[in-house]
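Undergrad: Quick check, what structure comes out for this input:
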Amino acid sequence: MLAKKLAVLLMIINRSGEAFMARKFFVGLFSILLVSLNTFVASSFAANAVATGWKINRDLKFHLVYLPQTEAVNASGQLSPALRNIPAYEPDITNIGYKDILQLGFPLPTRSAPEKLKLYLKLYEWPKSLDHVISAGKVLDTFHLRSMPGGSDLYAYVQNRSQVRLKFAAIDASDRAFSPAEPLAAAVPKTQDDFDSSVPFSSIYVLPAKSTKASTESEKAAASATGVLAVHRAIIDLYSRILIRLGEETARDKVFFAGQRRCSDKPEELCGLRVFEVQKKPFVFPNYKDLPMPQDPKKVFLSGLLLVKVTDYAARNPVDRRRLSALVPGSAEFASSFIPIWSHLLEVGSVFDLRSLKN
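TA: Have a look, this model is predicted:
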């Protein structure tokens, strides 16, 4: 507000040829004010990151995975590859066994003989035909991330189209060979809804808010994942406050929270649930060198990963709300009461970048 007032005052002074010295004074004052405001904003982001324990890894972008519901046609020229170190006709990521990713709970379609398949992924610049703010905002809103400490930074980050990537996905034979004659056939969706309804998972990468003392390479790799651990703590705390905690599965390696969908005619009964599934303990990979990142496979590795999954369920028949806290997603009793109708998984990852190490 003060900056606007000074700008108006400066315009008034500019109209007077007799106020040269005053004009110089206010130009200088206005410049100092703008620098101060920029410094304040930057320091606010830095202070916020330290307080939350994590900050966005701006080099790796926010990824929305697009898996077409029908087979894509070769649409060369419609999408621009984001990575220049990998041929345009090849996937960026080729090491994801389809059976393995299904076992992790990713909401992907079932396929016969999944052990013979891979999920191939390629990053593209965000196409101008789609609204990145709408698509990214839907994901962030679904997981209530605006209410998480530091969450507003995520919303500000995805306002810039260059910070959002379309990650095209294809399911194909594990021995599939790609070539200029037989490229990965990526296509731009026809409409915004076509895209938003075909995004099974998304990825954001974070850094520790501040450096941690570590001497060996393996210790530094583990330290690079502390931002993921901080996000995990924040999400567990947030969901514990705004959602209802459900019962635990037998393996006890996940925590479940639910948002209620009450029946309109009988509010004491549930006609649906939105269930959030959070790992009790995020992955921190001691074998990080087996997990290369496509940005630089010899020097950048996945070091940590948190999986947060949301699933919407419809009740087979209205369910008494008093039963809610005892229900365990995945159990036979839960399956007899609710049918899954939609799901999305958010990856929060970290990388260990050998290029950033000081000699």
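
Undergrad: okay, CA-based contacts and neighbour counts for the rest of this
TA: OK.

Undergrad: what element comes up after the strand or helix carrying L64 heading to the C-terminus?
TA: Using DSSP states H and E, L64 sits within strand 62-66. Using DSSP H and E, the next helix or strand after strand 62-66 towards the C-terminus is helix 98-103.

Undergrad: Which residues outside that next one are in contact with it?
TA: Under the criterion CA atoms under 8 Å, 6 or more residues apart in numbering, residues L108, P114, E115, K116, L117, K118, L119, I171 lie in contact with helix 98-103.

Undergrad: at 6 Å what do you get?
TA: With CA atoms under 6 Å, 6 or more residues apart in numbering as the test, helix 98-103 has contacts from P114, E115, L117, K118, L119.

Undergrad: next structured bit after that helix?
TA: Next along from helix 98-103, by DSSP H and E: strand 117-125.

Undergrad: what's the helix or strand encompassing M11 packed up against?
TA: Assigned by DSSP H and E, M11 belongs to helix 2-14. Helix 2-14 sits against no helix or strand, with contacts defined as 3 or more CA pairs under 6 Å, 6 or more residues apart in numbering; DSSP states H and E.

Undergrad: Just the buried residues of it, please?
TA: L6, L10, I13 (16 or more other CA atoms under 10 Å).

Undergrad: and if you look at stretch 168-178?
TA: Using 16+ other CA under 10 Å as the test for burial, stretch 168-178 gives F168, A169, A170, I171, A173, S174.

Undergrad: quick revisit: closest to V35 among the contacts of helix 98-103?
TA: For the contacts of helix 98-103, the residue nearest V35 by CA to CA is L119; the value is 47.4 Å.

Undergrad: what sits against the closest one?
TA: Going by CA under 6 Å, 6+ apart, L119 touches I96, Y98, A170, I171.

Undergrad: run the last query once more with 7 Å
TA: I96, G97, Y98, A169, A170, I171, D172 (CA atoms under 7 Å, 6 or more residues apart in numbering).

Undergrad: Next, the fifth one: secondary structure please.
TA: Read it as A170. Secondary structure assignment for A170 (DSSP: H, G, I helix; E, B strand; the rest coil): strand.

Undergrad: before we go on, could you also do this sequence so I can check it against the first one:
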Amino acid sequence: MRFHLAVLAAIATLVCFSAPARAEGPAWAVDEKLGFHFAFLDSGEHSADDVWKSVPAVKVSPDAVPEAADITNIDLDGIRGLDFMLPSRPAPGSFTFFLKFFEFPAWLDAGAAADRVVDRYGLNLLPEGENLRKWMSNRDHLRVKEGFIAPTGRTFSADSPYPALIIPQKDVTVNGLSMTPQKYFDTRTPFLSVYLNPAEPEPTGLSENDRAVWSGKGVIAFHGALHEVYSRNYTIVKGPEPDAFSYFRVSGASGTVTILRLPLKPLTFEANWRNLPMPENPKKVFLSALLLIYRYEYILTGPLDDAAAVDSPEFTAATKLVDAQVLEAGSVVRQP
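TA: A predicted model of the protein is given here:
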């Protein structure tokens, strides 16, 4: 997926400002070839020992180089401009957010990871939600893509390889807080990725452009289904960008409030899919649609009305942000 996310941010500005998409056309199905991805970013450096253990890398394309990154051209400021909660660096435009694929750690609970995603994003409300939970509970369907922030142009080699993915296999203490391996992993995943297909078989005789358009219909259907169940089950609240997003307040544990921010329309790339190659096979597989679902969790520091706008002084005064994450739902077109 060698594309510049500053460009994607500009595309988002152009295409998001329209009415909510409806769940028309074919329904969605998981793209099982790509699996579900947990983006992992750790600010610390660790060495493998009896507490910390390295995780095997996954070769995602025939041309993958073992010591190199799999995704090499995500501008750090570009992805931060899309509201991904990643750390900043000085000198704008000078840093890249690299990614490399690894196995889902064998000592983590795939079922617990699936529950966390499905329940936190309201996917359990969808008719297909429990099937998604079951599918995600199989660790063979899961991958970790480890993030690494470095100056743009950084190369990796046998002498200077991509950092290993090393996470705890026993409980650890971080800043005085005891954490299980699962908790340590969960709190270091700033975003997640799932890829979707239309549920119907691809029609025959499509041109390359028509195939790209068709492949994105699963994401469009998924978006429409999410908007419907969110509107029916959660409290709709006002937010700072009403022409671009819907905002939903989710009832949570006592003393907390969760906001889900859903674009009014997914991004679709009918005109420029050729510029968005995917690491699976950069010559034949391209990103064709993308939906970014934002989740923000706050602790309450004072009384808050259920209908308080997310950008209101009342909301700001009564909450403290403690967790933020993005779920990417994308689609790819595979050209012959």
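
Undergrad: on that earlier part again, what's the closest of the buried residues of stretch 168-178 of structure 1 to K309 of structure 1?
TA: Using CA to CA, these come closest to K309 of structure 1 at A169, 18.5 Å.

Undergrad: all helices for structure 2, in order.
TA: 5-15, 76-81, 110-120, 129-136, 181-186, 208-215, 217-233, 313-318 (DSSP state H).

Undergrad: The third one aligns to what range in structure 1?
TA: Alignment note (TM-score structural alignment): helix 110-120 of structure 2 is matched to residues 132-142 of structure 1.

Undergrad: List the buried residues for that stretch?
TA: For stretch 132-142 of structure 1, a neighbour-count test (16+ other CA under 10 Å) marks H132, V133, S135, A136, G137, V139, L140 as buried.

Undergrad: Number of residues surrounding the nearest residue to the third one once chain neighbours are set aside?
TA: Nearest residue to S135 of structure 1 in three dimensions, chain neighbours excluded: D196, at 6.1 Å (CA to CA, 6 or more residues apart in numbering). For D196 of structure 1, the neighbour count with other CA atoms under 10 Å is 19.

Undergrad: same thing with P201 of structure 2?
TA: When neighbours are defined as other CA under 10 Å, P201 of structure 2 has 8 of them.

Undergrad: Repeat that for F102 of structure 2.
TA: Per other CA under 10 Å, the neighbour tally for F102 of structure 2 reads 22.

Undergrad: which ones are touching it?
TA: V55, P56, A57, V58, R143, V144, K145.

Undergrad: of those residues, closest to L226 of structure 2?
TA: Of the contacts of F102 of structure 2, the one sitting nearest to L226 of structure 2 (CA to CA) turns out to be R143, at 23.9 Å.

Undergrad: What residue in structure 1 is paired with that closest one?
TA: In structure 1, R143 of structure 2 lines up with R165, judged by TM-score structural alignment.

Undergrad: can you put the helices of structure 2 in JSON lines and add distance to L196 of structure 2?
TA: Formatted as JSON lines, the helices of structure 2 follow (distance: least, CA to CA, whole Å):
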{"stretch": "helix 5-15", "distance to L196 of structure 2": "19"}
{"stretch": "helix 76-81", "distance to L196 of structure 2": "21"}
{"stretch": "helix 110-120", "distance to L196 of structure 2": "15"}
{"stretch": "helix 129-136", "distance to L196 of structure 2": "11"}
{"stretch": "helix 181-186", "distance to L196 of structure 2": "23"}
{"stretch": "helix 208-215", "distance to L196 of structure 2": "8"}
{"stretch": "helix 217-233", "distance to L196 of structure 2": "6"}
{"stretch": "helix 313-318", "distance to L196 of structure 2": "35"}
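
Undergrad: Of all those helices, which one is nearest A244 of structure 2?
TA: Here helix 5-15 is closest among the helices of structure 2 (CA to CA), at 8.7 Å.

Undergrad: elements contacting the closest one?
TA: helix 76-81 (3 or more CA pairs under 7 Å, 6 or more residues apart in numbering; DSSP states H and E).

Undergrad: compared with structure 1, how much does the helix it packs on deviate?
TA: In the superposition against structure 1, helix 76-81 of structure 2 averages 0.6 Å from its aligned positions (mean CA distance after the TM-score superposition for structure 1).

Undergrad: what range in structure 1 matches that helix?
TA: Counting by TM-score structural alignment, helix 76-81 of structure 2 falls onto residues 98-103 of structure 1.

Undergrad: and S112 of structure 1, how many neighbours does it have?
TA: 8.

Undergrad: again, but for V322 of structure 2
TA: 10.

Undergrad: counterpart of it in structure 1?
TA: In structure 1, V322 of structure 2 lands on I341 (TM-score structural alignment).

Undergrad: just L300 of structure 2 next, same as before
TA: Using TM-score structural alignment, L300 of structure 2 pairs with A315 in structure 1.

Undergrad: try K238 of structure 2
TA: Match for K238 of structure 2 (TM-score structural alignment): G247.

Undergrad: surely that match meets L324?
TA: No - with contacts counted by CA atoms under 7 Å, G247 of structure 1 stays clear of L324, the gap being 8.7 Å.

Undergrad: re earlier: ranking by neighbours, what's the top pick from the contacts of F102 of structure 2?
TA: K145 (27 neighbours).

Undergrad: What is the burial count for the residue nearest to that residue when sequence neighbours are not counted?
TA: Residue nearest to K145 of structure 2 in three dimensions, not counting chain neighbours: F101, with 4.3 Å by CA to CA, 6+ apart. Residues lying near F101 of structure 2 (other CA under 10 Å) number 24.

Undergrad: what's the distance between the aligned partner of F101 of structure 2 in structure 1 and A88 of structure 1?
TA: Using TM-score structural alignment, the partner of F101 of structure 2 in structure 1 is L123. Here the criterion is CA to CA, to the nearest Å. By it, L123 of structure 1 lies 10 Å from A88 of structure 1.

Undergrad: Thanks a lot, catch you later.
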